[in-house]
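> Need a 3D model of the sequence below.
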Amino acid sequence: MYKKLLLLPICICLSFGLWAQVQIGTPTIEQRTIGMKKLEGYFPLYWDKDNGGLWLEIDKLDQEILYVQSLAGGVGSNDIGLDRGQLGKSRIVKFQRVGNKVLMVQPNYKYRANTKNKAEKQAVELAFAQSVLWGFQVAAVEGDKVLVEATRFFLRDAHGVVNRLKSKKQGHYRLDNTRSAFYLPRTKNFPKNTEVEATLTFTGNAQGKHIRSVAPTPGAVTVRQHYSLVALPDNKYKPRQFDPRAGFSRLSYVDYASSLNDRIVKNMIPRHRLKKKNPQAKISEPIKPIVYYIDPGVPEPIRSAMLEGGRWWNQAFEAAGYKNAFQVKVLPAGADPMDIRYNVVNWVHRSTRGWSYGATVTDPRTGEIMKGHVTLGSLRLRQDYLIAEGLLAPYANGTKVPEDMQKIALARLRQLVAHEIGHTLGLSHNFASSVNKRASVMDYPHPLVKLKGNGAIGWADVYDTNIGNWDKVAIKYGYSEFLPNTDEKKALNKILNDAIKQGLYYISDADARPMGGAHPLAHLWDNGTNAADELDRIMKVRAKALAKFSEKNIRMGEPMSHLEDVLVPVYLLHRYQVEAASKVVGGLYYTYALRGDQQQVTRIVPAKEQQKALKALLATLEPKALVLPEKTLKIIPPKAYGYSRNHENFRARTGVAFDPLAAAETAASITLKMLLHHERAARLVQYHARNTKNPGLQQVITQLIEATVKSNIKQGYPGEVQKVVNNTVLYQLMQLANHPKAATQVKAIATYELQGMKEWFKNKQTSVKDRATKAHYFFAASEIEKFQKGIIKHKFTAPSMPPAGSPIGGGFHPRNACGFKK
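Prediction:
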């Protein structure tokens, strides 16, 4: 025992000696950074030019900050989806030192305990996983500050470029460290934010056509990645509650400190911080305005149009009690659009047209928006030019571009800028705007073209010119400042109830999507207060444009084959209004009603309205709607040398030659896929069962078959169009009968109707003399028989896919593509 006690001081001394040596051997930050260039700021940086490394001084241990990663320089392909200015994930993190390591830890803010009880908070923190995003090695110590080498942290594929290229089947790539380095012009430091940018090169075997089309050497893809370490806002911001009727996006978390009488899930809206200088005044200037900056790379007259459209929002903030609260300027020279301090509108170029985005950097604790970040695709304006070329046939004089075309494109741009900025103010889409005299810029507007008295196509009211009445309501809800002692919940509810009394509707994304959508008032790219009436009207405009289609639709000196490019948006001018009218069939009126707000909750669309829409839809399948004039067919040759077909053209089955039957098949398939959607079919069955006055699925299919399959087949080209439509009807019915998610009774009805069609086809073969028509009926009957027997090896010819459509041309629409991103 005595010997053991004697050894104890010796062990303590040895341990102390070893500890002292470690401490003595660890240099100070000043010693370790000799010869390096220091960048003072929020987190001091040290640039080691001799080794191309970057060191990070961490003087805020155990303090929460915001960590944002983004893509400063993109790939340039809409199909790949790695755009310049693309925001990555935003996370709250904190640096924790453990011995000679520093861990970057991301707390879990999805699950919280809003309480002062530390034990209760810790119980939630330990219940759910956190994420350690990185581990650093301590290289130097100075008091409470540590120095770590951050080169590997910054020179890595944080944005997931490799996975994106792989998922898009463009090839297998890896980060090449020998071709990657820091980009010093955009590596800067400020009092409340540290900004680091890196040039990253990914090497590999390029397999996809998209990456080969945009990279100068497809085996080496170089982009720029940006990092921001940002001070979090103070605790003076007050979150605002979410209401599904208000038009704002929803942020939610679970609060385990909630009382048993309270809901455990808490909902709030994202919004910028905005306070009045004089809270007592009805109209007051803000303490700090919301300022957005336009990309200085935007040329005129586009820049002026963007400034004007962005400033529309000041109308909404004035309605909410603010003066000069929303401002739009050009980004100052030398300012970095990725800098967290700037709300920006980026003008982004891609090799093909695509979507625009409104994204934000948001404090997940409170919903406070710290940065609004808009990406505008520059080719959107070109699409408006293309639509105008198709409708106006403007080149009577050969090459002179009418002023109207530029006016149309700039009018669209103003609305688009306002729309995307709206997302960065916290707003969601409002796709019921078009039935309320364009009540919101948060809708997707189709160009409103009208026939004048003289039969000419007019563009006087093509797009909106101001902020909408619904937008003013939404901004009032999100940004109004109330006097002390005001019952905020009651005041907010009054804003929404007053809007409801005015007949303003709000229906957002999920309820407006075309495939399976049920709401008869909420649609993408539509116009008019009645979907069926507008479809009839747009078909007349389309017919007029197709009748006068000629070489005047392209400029003098352009290949005649360009006429097909111009023809596509004219021939499919009605595609989105077809989607709108389809949703009336089997449709359901409904609101985001709350108990006690006196709104009507649901109402099945009256049978008369459904029948009217069905009639309008069936008219789009008639030969007269799908046949192109012979004079048009004669002037569209195969693609000229040096040009090729692409996803903007009709999918031809005639080789290099233009295929008018493929165009007819494409248009017919748009109508039929919508009309015979399995979810719509299920509603038709149910609504008819509840009230036999409502059209049932069997009735709709019967009317469809009578209007197409059983109509007398004409001679020549119109007759071939009929056969194409009939085959498309047959295909879609087989799809419905075999759909894995279709209701049982839907499958039963579709299967029964196919059997009836088979018998009709067989009988019809004996009563017609034309061999081509006999062949059509024989083939249809045999296709049904093969389907019924389940012949596995047999593949039914699918209808031709539509050319790319959305945005405005349906085409591919990724969820939240044009939407709020947090």
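
> contacts, neighbours, all on C-alpha from now
OK.

> where do the strands sit along the stretch 601-750 of the chain?
In the stretch 601-750 of the chain, the strands defined using DSSP state E, counting those that start in this stretch lie at 602-604.

> How about Ala607, nearest residue that isn't a chain neighbour?
Excluding the flanking residues, the one nearest Ala607 by Cα to Cα, 6 or more residues apart in numbering is Asn694, at 4.8 Å.

> Now do the same for the residue nearest to Ala220 when sequence neighbours are not counted: helix, strand or coil?
The shortest distance from Ala220 to any non-neighbouring residue, by Cα to Cα, 6+ apart, is to Thr203 (4.5 Å). Here Thr203 is recorded as strand under DSSP: H, G, I helix; E, B strand; the rest coil.

> Can you get me a residue count around Thr203?
19 (other Cα atoms under 10 Å).

> where's it relative to Leu155, distance?
Thr203 sits 15 Å away from Leu155, going by Cα to Cα, to the nearest Å.

> I'd say the residue nearest to Ala607 and Gln611 touch.
No: the pair Asn694 / Gln611 is not scored as a contact, 9.1 Å apart, by Cα atoms under 8 Å.

> Pick out whichever of the two has more residues nearby.
Neighbour count, other Cα under 10 Å: between Asn694 and Gln611, Asn694 has more, with 24 against 17.

> Could you report the distance from the more buried one to Ala742?
From Asn694 to Ala742 the distance is 20 Å (Cα to Cα).

> quick revisit: pull the contacting residues for the residue nearest to Ala607.
Going by Cα atoms under 8 Å, 6 or more residues apart in numbering, Asn694 touches Pro606, Ala607, Leu684, Tyr687, His688.

> Which one (most neighbours) among those?
Leu684 (22 neighbours).

> Now distance to Ile340 too, for the contacts of Asn694, in JSON lines please.
As requested, the contacts of Asn694 are exported to JSON lines (distance: Cα to Cα, whole Å):
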{"residue": "Pro606", "distance to Ile340": "51"}
{"residue": "Ala607", "distance to Ile340": "54"}
{"residue": "Leu684", "distance to Ile340": "51"}
{"residue": "Tyr687", "distance to Ile340": "52"}
{"residue": "His688", "distance to Ile340": "55"}
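
> any chance you could map the helices in the stretch 51-200 of the chain?
118-127, 151-154, 161-167 (DSSP state H, counting those that start in this stretch).

> among these, which is nearest Ile340?
With Cα to Cα as the criterion, Ile340 lies closest to helix 151-154 of the helices of the stretch 51-200 of the chain, at 17.3 Å.

> Give the other helices and strands that that closest one contacts.
If contacts are counted by 3 or more Cα pairs under 8 Å, 6 or more residues apart in numbering; DSSP states H and E, helix 151-154 sits against strand 53-58, strand 193-206.

> Please provide the structure for the following sequence as well, for comparison with the first:
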Amino acid sequence: MILNKTSFFLAVLAGLFTTQVNAQTPKKFPTKTTKKVLADTLKKKNAADTTKGKELKSYADLLKKAKTANGLFKVHQVESDYYFEIPLKLMGKDFLVVNKISSVPLALNESGLNKGMNFENKVIRFSQNKLAKTIWVKTIVPQVESPEADAITRSVKDNFIGSVIESFKIEAYSPDSSAVVIKMNRVFDGTDKSFNDVFTDVGLGTAPKTALSAIEQIKSFPQNIVVRALLSTRVTEGQNSIPISMAVTTNVLLLPETPMKPRYADDRVGFFTTPRWYFSDTQHKMEKRELLTRWRMEPKAEDRARYLAGELVEPEKPIIFYIDPSTPPQWRQQIIAGVVDWQKAFEAAGFKNAIQAREVKDIADYDGDDIRYSEITYAASPKSNAMGPAVIDPRSGEILESDVIWWHNVMTSLQSWMRVQTGVIDEGARNNKFTDARMAHAIRFVSSHEVGHTLGLKHNMGASYSFPVDSLRSPSFTERMGGTASSIMDYARFNYVAQPEDKVTSITPKIGLYDKYAIAWGYRWLDVKDPHDEIPVLAKWIKDHENDPLYFYGEQQSSNVIDPRSQSEDLGDDAVKASRYGLLNLKRLIPQISTWAANPGEDYYQAGKLYMAAIFQWLTYAEHVTANIGGYYLEKPVAGDHKNAYTPVPKAMQIKALDYLKQEVMEVPDWLFNKDLLLKTFPIKDSPAGPYEYAPYNVRREFQYGVLYSLVSQERLLRMMEMEVLLGKDSVYTANELLKEVRETVFAKTQRGKTLSITDRMLQQNYVDVLLVSTDKMLEKITKTSLQDNKLKMQNQLQVCDFSNDGKSVVGAEEKSLRNIQVSSMSRTSDVAAAKRSELLQILTILEKNKGRGDDATKGHYLDLILRIRQSLRMN
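The predicted structure is shown next:
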């Protein structure tokens, strides 16, 4: 028996008392009688310690002044204290704690944190500790499954236990002893952070000030409890200390007793997923699967035979979105239309009336933070964006609730895109303010795109590649196929390819063939019990369309694009041709900017912003084209489909792309810098410090530099070398060919002894600096890192932008980037460093040979470049 500190002290004290009554008496051990007295004393003391502070109160006395709400379990409010009466039958059941932001101050609003966002969701279980008269709360990660009868299941239970995050004293039992009463204040009022740690999770890194935080309201419903609290803190930035208060709503949701039957993901169809590990006695290794995140879409039992016979039937439970009552009335019907547009996709899966959108009629009884409602939340914010997160049951991938977060200022982005991309062909998209009808039409497209995410769909950046460029100039094709791409999940904004004479009117993205196919693939109900039995059926559905580009899925990539077919903001199957059409429209647009964006009596601020948007569109075209150079067509082949995982972009296409860059970037076009417009306004870009006016020479230099740096980047050249090693230099476009062609273009006038203009000199300065900076960066000394540092780096790489295991989506990072293709290990010992240094030496030879030719500015320019190269290469 181990004594506690108090008992041990009493025991020692008792021993001293019995052995030191007479100081002259020799010390001796306690007698049997003394031992009995001591044991009785300790027994009484331990009993007192066990029950101290844990005496049960009378249910009637505890709650005699309570206001009680019935629901999932009873919630009792006694003045400012809140008690949960949890039935014992719910002990050990799975609950999902969902934390949502309900209101924020200006300081957080400006940073893009708004009402409707959820954070730190977790699965919990309540359990009773009868001996200690407490209720424990454990959090679990329900990622593991094994057959109950298998021997390995004992090990699974031991190796994947839940962690205790909270303990509550049992205040009382219900009169029939079927439930326990616990006081819950401290996990919601900011005292403890076990249920929500909002200030840490949003990146403030502070704790709530309990004196300034409190529970505002608790509601109880049949499947969930809703707790709203105001939490306050103070954030110090430099010399400033800023008070911050946020309202947070926490839902405690009882998860379904029987999880939805999962569906296993296939990388060739773009769904969000949640991981699942399977253990069994018969395995040779653990089975890893990714479960689709999707709604539970099942035919009613009485309709299943009709469904399997091919009839459209209504689902057991439709998906219903509610329109935030804060939404301006003029946008509501088009937002609703953007939701209902998905009904055609669900009909491809066999369901009618499967997805609906409704306005809220009874505002008094409506709470958008209640997890029973999926809401399109309208956030009054300067942020220009929208997002579609979902709350997931991680046991099965079931989407339990979704919220589209709609920031008010997303309309500024829509207006900018439409004016720049389609203003030339659509007179209604030219003014500083659109008509409500025009803006509502654009809002419908954004609504459909974000709802697609809430249905589980990832971006499909390869969908736009499925349309031939010239077909985007056809009124009949664009009307029949639905706008700009085969999927609304692409970022194929508006039709910048169509020319004024084409008379194309279907210029906005719509739900397309891929979307209907993906929803059918993910949602069509199959009458099987084991998800493994679905695999061959799902594979056949993919095989039926595997060579049709309209059904191609191209994952979203990072800024380092590898597959040029899957790019953001691009259109058509030929980036060079599409960009040239886009340039024709930009040439028409720029002379009109001051007319479109500055009415009589107005300043040119809006014109300057439109001008900057047009220049960024020019840069976007250059980036689309550049991605083809050193690019790979990436596939996810399976045995028998005769596809390759990696195919270099054809050499002819890469040369074609470089020709575009030589003409449109290395020779920055003068029409982009219209003198009449520049005398009225420079390009303007807003910032937290106010508008910045970008001078034209600065813009030319900065944007040209960025494209050149990307063109000869380490990653791009290494990818080209990988294909040279794999396929042979005669079969691919090589890095050396690229560098030689760029050098000869950049220094063509120098080789001919011509005097250089300021823009000629700018190009050479930019290119030499790109080579110097990128080479120095590649060869800089590598600092030592510990094994632990490397391990953490690898973990961070693997966890970026993924759905977490606890049933929530990561805010602001909705999906994985494309495959991790490693080409840059030990790059300082690769041929890239040698090739770039060789280029610098060859450029140095050209400069030395021509340093005395041209006017004074040209000669000074050559001497400056010679000095820079020699200093960088440490040459005398």
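
> What does the TM-score come to for these two?
Aligned and superposed, the two chains score 0.83 in TM-score terms (TM-score structural alignment, normalised by the length of the first structure); 757 aligned residues with a Cα RMSD of 3.7 Å.

> before we move on, back to that, I'd like to know which of the helices and strands packed on helix 151-154 of the first structure is closest to Asp404 of the first structure.
Closest among these, once you apply Cα to Cα, is strand 193-206, at 42.8 Å.

> Quick one: average offset of that closest one versus the second structure, please.
Strand 193-206 of the first structure differs from its equivalent in the second structure by a mean of 1.6 Å after superposition (mean Cα distance after the TM-score superposition for the first structure).

> Output the contacting helices and strands for the helix or strand that that strand is followed by.
Downstream of strand 193-206 of the first structure, the first helix or strand assigned by DSSP states H and E is helix 209-214. Taking 3+ Cα pairs under 8 Å, 6+ apart as contact, there are no helices or strands that helix 209-214 of the first structure lies on.

> Repeat the analysis, applying 10 Å as the threshold.
Where contact means 3 or more Cα pairs under 10 Å, 6 or more residues apart in numbering; DSSP states H and E, helix 209-214 of the first structure is packed against strand 220-230.

> For Val248 of the second structure, see how far away the nearest residue to Glu110 of the second structure once chain neighbours are set aside is.
Among residues not flanking Glu110 of the second structure along the chain, Pro382 sits closest, at 6.5 Å (Cα to Cα, 6+ apart). Computed as Cα to Cα, the Pro382 of the second structure to Val248 of the second structure distance reads 21 Å.

> Looking at these two, which is more packed in?
Val248 (28 against 15).

> And the more buried one? What does it align with in the first structure?
Taking TM-score structural alignment, the alignment pairs Val248 of the second structure with Gln225 from the first structure.

> In contact with that match, which residues?
Contacts of Gln225 of the first structure were listed using Cα atoms under 10 Å, 6 or more residues apart in numbering, and they are 69-74, 84-86, 88, 154-159, 161, 182-183, 196-200, 338.

> just checking, the residue nearest to Ala220 of the first structure touches Arg179?
Yes: with contact defined as Cα atoms under 10 Å, Thr203 of the first structure reaches Arg179; the gap is 9.3 Å.

> Mutual contacts of these two, please.
Shared contacts of Thr203 of the first structure and Arg179, defined by Cα under 10 Å, 6+ apart, comprise Ala220, Thr222.

> what's the overlap in contacts for Asn694 and Gln611 of the first structure?
Val585.

> Neighbours of Gln499 of the second structure, how many?
Gln499 of the second structure, neighbours per other Cα under 10 Å, totals 19.

> I meant to write Thr681 of the second structure there.
When neighbours are counted by other Cα under 10 Å, Thr681 of the second structure registers 21.

> How is Lys793 of the second structure assigned, secondary-structure-wise?
Quick answer, by three-state DSSP: Lys793 of the second structure is helix.

> And it, how far from Gly205 of the second structure?
Taking Cα to Cα, one finds Lys793 of the second structure at 22 Å from Gly205 of the second structure.

> Could you do Ala66 of the second structure as well?
36 Å.

> next one: Val420 of the second structure
In this view, Val420 of the second structure and Gly205 of the second structure are 41 Å apart by Cα to Cα.

> nearest residue to Ser396 of the second structure other than its sequence neighbours?
Pro262 (5.1 Å).

> show me the contacts for the alignment partner in the first structure of the one you found.
Applying TM-score structural alignment, one finds that Pro262 of the second structure aligns to Pro239 in the first structure. With contacts taken as Cα under 10 Å, 6+ apart, Pro239 of the first structure has the following neighbours: Asn267, Met268, Ile269, Pro270, Arg271, Arg273, Arg365, Thr366, Gly367, Glu368, Gly478.

> so the helix or strand encompassing the last one corresponds to what in the second structure?
Which is Gly478 of the first structure. In this structure, Gly478 of the first structure is located in helix 469-479 according to DSSP H and E. Under TM-score structural alignment, helix 469-479 of the first structure corresponds to residues 513-523 of the second structure.

> Over to stretch 366-382 of the first structure?
Using TM-score structural alignment, stretch 366-382 of the first structure pairs with 396-412 in the second structure.

> What's the end-to-end length of the matching stretch?
Stretch 396-412 of the second structure: ends 39 Å apart by Cα to Cα.

> go on, stretch 617-635 of the first structure?
Start-to-end, stretch 617-635 of the first structure (Cα to Cα) is 30 Å.

> Report the buried residues of that stretch.
Using 16 or more other Cα atoms under 10 Å as the burial criterion, the residues of stretch 617-635 of the first structure that qualify are Leu617, Leu618, Ala619, Thr620, Leu621, Glu622, Pro623, Ala625, Leu626, Val627, Leu628, Thr632.

> before we move on, what about stretch 548-555 of the second structure?
Result for stretch 548-555 of the second structure [16+ other Cα under 10 Å]: buried residues Pro549, Leu550, Tyr551, Phe552, Tyr553, Gly554, Glu555.

> for the residues you listed, which one is nearest Gly53 of the second structure?
Once Cα to Cα is applied, the member of those that ends up nearest Gly53 of the second structure is Glu555, at 58.4 Å.

> right, and the closest one touches Tyr491 too?
No: with contact defined as Cα under 10 Å, Glu555 of the second structure does not reach Tyr491; the gap is 11.7 Å.

> which residue in the first structure lines up with Lys577 of the second structure?
By TM-score structural alignment, Lys577 of the second structure lines up with Asp533.

> Pull the contacting residues for Phe467 of the second structure.
Phe477, Thr478, Met481, Thr484, Ala485, Ser486, Pro549, Leu550, Leu571, Gly572, Asp573, Asp574.
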